[in-house]
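**Q** Sharing a sequence plus its predicted fold:
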Amino acid sequence: MSLWTATAIAAATGGTASADFAATGVAFDSREIGPGDLFVAMPGTDFDGHQFVDGAFGRGAAGAIVSQPVSHPHVLVADTAAALNALGVASRERSKARVAGVTGSVGKTGTKEALAAALARTPDVRVHRSVKSYNNHTGVPLSLARMPADSDYAVFEMGMNHAGEIAALTRMVRPHVAVVTTIAPAHIEFFPTGLDGIADAKGEIFEGLEPDGTAVIPFDSPQRDRLIAAATPHAARIVTFGLGDGADVRARDVIANAGSSTVTATLPGVELCFTVGQAGAHWVSNALAVLAAVQALGADLGAAALALADMEQLAGRGARLDVRVGSGTALVIDESYNANPASMRATLDVLASEPGRKIAVLGAMRELGAESDALHAGLAGDVVAAGVDYALLVGSGMEPLASALEGKAEVRHVADAATADAALASLIAPGDAVLIKGSNSVGLSALVASLKSRTA
């Protein structure tokens, strides 16, 4: 079935179609174009998408949205970025899907993936979700534009690094359920009022709620009441999740296993015992948020619990790899996609529970502003508490942590991921547990790729 026809695209964007065509997908990166896709020629700071129109059609594009005529089937518009927004809005307007929006300083991508899997576990249910971390001013409209008209549920991730960004995104998504996973000092350099400012920016997600909408809020967060105040004018219902007494969705009992947790949770009107197929207390929290959203959407809680046990490992976000080392293997925990103080502490806690010698390869955390030195140094206690035997610190910004660990742990500070790769290759031994975590810009994913080349 076609996702968009030329006529529908022209109607949504106010553009003019050069010919009839039907598209089965949408992309603005010509490298992602497949047969039958619609290519949106977006403007850019370094390149203009119109430079890649011929290449997109060479890969099988059915049509394009352009702001200048091309010798291929297209819809001509004044502004292709505005046209993508309009296409996303039109997709949402025609959809009968129950929609969830997810944001938070930590865990939003994992929670989005887990929620989509939980909803899709019910047979014959069609679930659409945003892919990768398409959560910004271009990723969200693209994800909306890709939503099939017959979807039963849709899950969209929304991110930000400045106030006002989520407000615009949530009014496009118009969620029936809006989830905030947690509040932490990610991007704090852009928020003079600190965590309260971040909470206010995340709380913008509630502004787009549909009239019968539900706000899902972390009960244990120090910013809980601030989030509740943000949700109150927009939400018909507010549901809290967490470990503390008084949470609407609460983990009454948690048993940590190797690579997973067994949880007994109470929800309004029901109690569930289930397994979370990811390690760490932060994943227990994510799972509670998922169950709160599933119940609010009116979906099957039993099927959702089964899906939580079978969650796929996410590259860069907790994937666990057994890699060949000499005559044995070592465990690698891949957290290379991103980092802030809260997620660092959560994953160090996971490392603490692993047997064997513990190696922490930690990359610098970005966008922490004036608090960067203190926040990096503040991780020293967590490194020591996790029983880390060797800390390999990577990148400028890690100097304060290296100094704070002096005399407390064996530590080496290196300039970049390539140097860290060479250092780790000579250090790792059979039976080791290795955590690799840092901001994406540090490039620790290359180190993970090097290790994966010898996956057992």
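**A** The structure has been received and is ready for your questions. Keep in mind that this is a model prediction, so the values were computed, not measured.

**Q** only C-alpha atoms for contact and neighbour calcs from this point on.
**A** Noted.

**Q** which parts of stretch 204-214 are buried?
**A** By neighbour count on 16 or more other C-alpha atoms under 10 Å, the buried set for stretch 204-214 is Glu204, Ile205, Phe206, Glu207, Gly208, Leu209, Glu210, Gly213, Thr214.

**Q** Which parts of the helix or strand that contains Ala423 count as buried, going by neighbours?
**A** In this structure, Ala423 sits in helix 417-427 according to DSSP states H and E. The neighbour-count check on helix 417-427 (16+ other C-alpha under 10 Å) flags Ala417, Ala420, Asp421, Leu424 as buried.

**Q** quick one: the residue nearest to Ala230 when sequence neighbours are not counted from Glu406, how far?
**A** In this structure, Ala230 finds its nearest non-sequential neighbour in Gly203, 5.8 Å apart by C-alpha to C-alpha, 6 or more residues apart in numbering. Distance, Gly203 to Glu406, by C-alpha to C-alpha, to the nearest Å: 40 Å.

**Q** For the residue most central in space within the chain, what is the enclosing helix or strand?
**A** Residue closest to the mean C-alpha point of the chain, counted by C-alpha atoms, centre = their mean, is Thr109 at 1.9 Å. In this structure, Thr109 is located in helix 108-120 according to DSSP H and E.

**Q** neighbour-wise, which of Gly203 and Glu406 wins?
**A** Gly203 (25 against 12; other C-alpha atoms under 10 Å).

**Q** tilt between the strand or helix carrying Ala296 and helix 108-120?
**A** Applying DSSP H and E as the criterion places Ala296 in helix 281-297. Put simply, helix 281-297 runs at 50 degrees to helix 108-120, going by axes from the mean of the first three to the mean of the last three C-alpha atoms, to 10 degrees.

**Q** let's bring in a second model and compare:
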Amino acid sequence: MTEPLWTLDAVLAATGGTLAAAGDDAAGRDGAAQPVAGLSIDTRTLKVGDLFFAIRGETRDGHDFVRDALARGAGAAVVSQARAAELAGSGPLVVVPEAGDDPVLAAMRALAAAARARSAARVLAVTGSVGKTGTKEALRHVLAAQGTTHASVASYNNHWGVPLTLGRMPAGSAFGVFEIGMNHAGEIAPLARLVRPEIAIVTTVEPVHIEHFRSLSGIADAKGEIFCGLEPGGIAILNRDNPHFERLSAHALASRAGRIVSFGEHPQADVRAERIVMRPDLSIVDASVLGVPVTYQLGTPGRHTALNSLAVMAAVHALGADLALAALSLAQLHPPVGRGERTLLRLREGEALLVDESYNANPASVRAALATLAGIEIRGQGRRIAVLGDMLELGSEAPRLHRELAASVEQHGIDLVFAAGPMMAELFESLPAGTRGVAAPTSAELLDAVLSEIRPGDAVMIKGSNSIRMGRIVEALKARYGGAADSLAAGRPN
């Protein structure tokens, strides 16, 4: 029989809550032994047997959805003492004492801490301005071949996503991989202390969320907070090619890290790319992993992905796991949704290729996506088309950073650019007339122009910040010219 994730009595012990059950069983006589199948904060994705945490979101209070959660089959709901009376009789409630701004979120953090305390898993944490989700997914993929691996879902990397992910970690996990993000200084440190990684990775430092910082050095300092949570003797893995390497190293050396392992193409990198061969649908990497020569194929194209794979190999080596098996696993790695997924579009007179990079954008990731688009083989009269939406949270530097993308468009031979949003219009106006497709204030207003432009042989890449909703263009292209069945894994048919 499979062990439950938690029992209610373990939840009560961790959170300091008390059980109030429905009906006459007010004391929950047998309820405390009830198994908890999972944890949820969203009734839309809740599964039967889940423990529902009524946390407060930016616009809604989870307590308003407790009755619905219990009606949908939640095993119990965690609620604050202040709201418990109004929810009496709706079903089993774990009532937690008032604490801070959100006592239910505090209870979820307490359960997460209990999950970490009971676990013997080898725990890794990943942050960085760009590439943290892809690196986390690569680690999940590689380590899953070597032991039971638990990792963050999607980009659950904030003040509620990290404790939710940690609380969901089964006690028997061999590996735990956690993504930690931030918008402001001071946000990573408490999450890193909660996760307590033995290996902490910083992929890179770039001008992302720059509107909340005075300089890139401030972003580097914020990323360096991840080392606050390192277990004694833990390992810091840093990008040797990044200009903030020394600054991040200082943060690591000030922590409980036992050593620093660097990766990149720099001649002094501990895990060094000797050669990267870029192909339209994959990459081949010849690397030296702390003196051990390793050659592997990477199932996702893109130079940035190849470089981040070095961090993965550094982590595998640090864990003492099987490098050869990890190298084999990387060949089967496919892009996460919205981060490079490729789909054939079936037009009346031929095919075009859709590259979905629609999950968020910043200057570094847009340049990387343009470079990947440049590497795609074009057939016949096909063109390389970039459909770009605004990059957000760049502050007063936003117009300049958008305009500067023109150099990358030219460098990579992009034939046509479509632009959504007032900031991406800055790029559009900086392009030669022959490279301009259509510019529009929103992705919705750009949709028809993109749909009508695609012709056989084209490669179309879509990218923009989440709130610009470039994903709607991806879905419209798929709906008109080809659905999920036509999806490609890194450019090769399934």
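**A** Sure thing, it's come through. As the structure is a computational prediction, the values presented were derived from the model and not from experiment.

**Q** Mean per-residue distance, the helix holding Thr109 of the first structure versus the second structure.
**A** Taking mean C-alpha distance after the TM-score superposition for the first structure, the mean distance separating helix 108-120 of the first structure from the aligned residues in the second structure is 0.5 Å.

**Q** residues in the second structure aligned with that helix?
**A** Using TM-score structural alignment, helix 108-120 of the first structure lines up with residues 132-144 of the second structure.

**Q** How far off centre is that stretch?
**A** Centroid separation for stretch 132-144 of the second structure versus its chain: 10 Å, with C-alpha atoms, centre = their mean, to the nearest Å.

**Q** now do stretch 111-121 of the second structure
**A** 22 Å.

**Q** okay, and that stretch goes to which residues in the first structure?
**A** Using TM-score structural alignment, stretch 111-121 of the second structure pairs with 87-97 in the first structure.

**Q** For Ala409 of the first structure, list the residues it contacts.
**A** Val384, Val388, Asp389, Tyr390, Ala391 (C-alpha atoms under 8 Å, 6 or more residues apart in numbering).

**Q** what does it align to in the second structure?
**A** In the second structure, Ala409 of the first structure lands on Thr435 (TM-score structural alignment).

**Q** Against Leu267 of the first structure, how distant is the closest residue to Gly328 of the first structure other than its chain neighbours?
**A** Excluding its sequence neighbours, the residue lying closest to Gly328 of the first structure (C-alpha to C-alpha, 6+ apart) is Pro430, at 4.9 Å. Computed as C-alpha to C-alpha, the Pro430 of the first structure to Leu267 of the first structure distance reads 43 Å.

**Q** What of Ala422 of the first structure?
**A** When Ala422 of the first structure is compared with Leu267 of the first structure (using C-alpha to C-alpha), they lie 49 Å apart.

**Q** what sits against the aligned residue in the first structure for Asp415 of the second structure?
**A** With TM-score structural alignment defining the correspondence, Asp415 of the second structure maps onto Asp389 in the first structure. Neighbouring residues of Asp389 of the first structure by C-alpha under 8 Å, 6+ apart: Arg357, Lys358, Ile359, Ala409, Glu410.

**Q** next one: Leu401 of the second structure
**A** Contacts of Leu401 of the second structure (C-alpha under 8 Å, 6+ apart): Pro363.

**Q** hang on, it in a helix?
**A** Yes. Judged by DSSP: H, G, I helix; E, B strand; the rest coil, Leu401 of the second structure forms part of a helix.

**Q** Can you find the partner of it in the first structure?
**A** Aligned partner of Leu401 of the second structure by TM-score structural alignment: Leu375.

**Q** now swap in Asp42 of the second structure and tell me
**A** By TM-score structural alignment, Asp42 of the second structure lines up with Asp29.

**Q** Which of the three states applies to Leu238 of the second structure?
**A** From three-state DSSP, the assignment for Leu238 of the second structure is strand.

**Q** residue in the first structure matching it?
**A** In the first structure, Leu238 of the second structure lands on Ile217 (TM-score structural alignment).

**Q** Surely that match touches Ile238?
**A** Yes. Using C-alpha atoms under 8 Å, Ile217 of the first structure is in contact with Ile238, at 7.4 Å.

**Q** on that earlier part again, how much space separates the match of Leu238 of the second structure from Glu32 of the first structure?
**A** From Ile217 of the first structure over to Glu32 of the first structure (counting by C-alpha to C-alpha), the distance is 35 Å.

**Q** And Gly378 of the first structure, by the same measure?
**A** 41 Å.

**Q** what's the answer for Ala23 of the first structure, then?
**A** Distance from Ala23 of the first structure to Glu32 of the first structure, by C-alpha to C-alpha: 14 Å.

**Q** who's more crowded, those two?
**A** When Ala23 of the first structure and Glu32 are compared for neighbours, Ala23 comes out ahead with 21 against 12, by other C-alpha under 10 Å.

**Q** Tell me the spacing between that one and Leu348 of the first structure.
**A** Computed as C-alpha to C-alpha, the Ala23 of the first structure to Leu348 of the first structure distance reads 46 Å.

**Q** and Val270 of the first structure, how many neighbours?
**A** Val270 of the first structure - counted by other C-alpha under 10 Å - has 9 other residues nearby.

**Q** aligned partner of it in the second structure?
**A** By TM-score structural alignment, Val270 of the first structure lines up with Val292.

**Q** One more: Asn135 of the first structure?
**A** So Asn135 of the first structure corresponds to Asn157, using TM-score structural alignment.

**Q** for the stretch 251-400 of the second structure, what spans make up the helices?
**A** 303-319, 323-330, 363-374, 398-403 (DSSP state H, counting those that start in this stretch).

**Q** List the contacts of the helix or strand just after the shortest one.
**A** The reference is to helix 398-403 of the second structure. Proceeding N to C from helix 398-403 of the second structure, the next assigned helix or strand is helix 405-411, under DSSP H and E. Here helix 405-411 of the second structure makes contact (C-alpha under 8 Å, 6+ apart) with Pro363, Arg367, Leu370, Ala371, Leu427, Ser430, Leu431.
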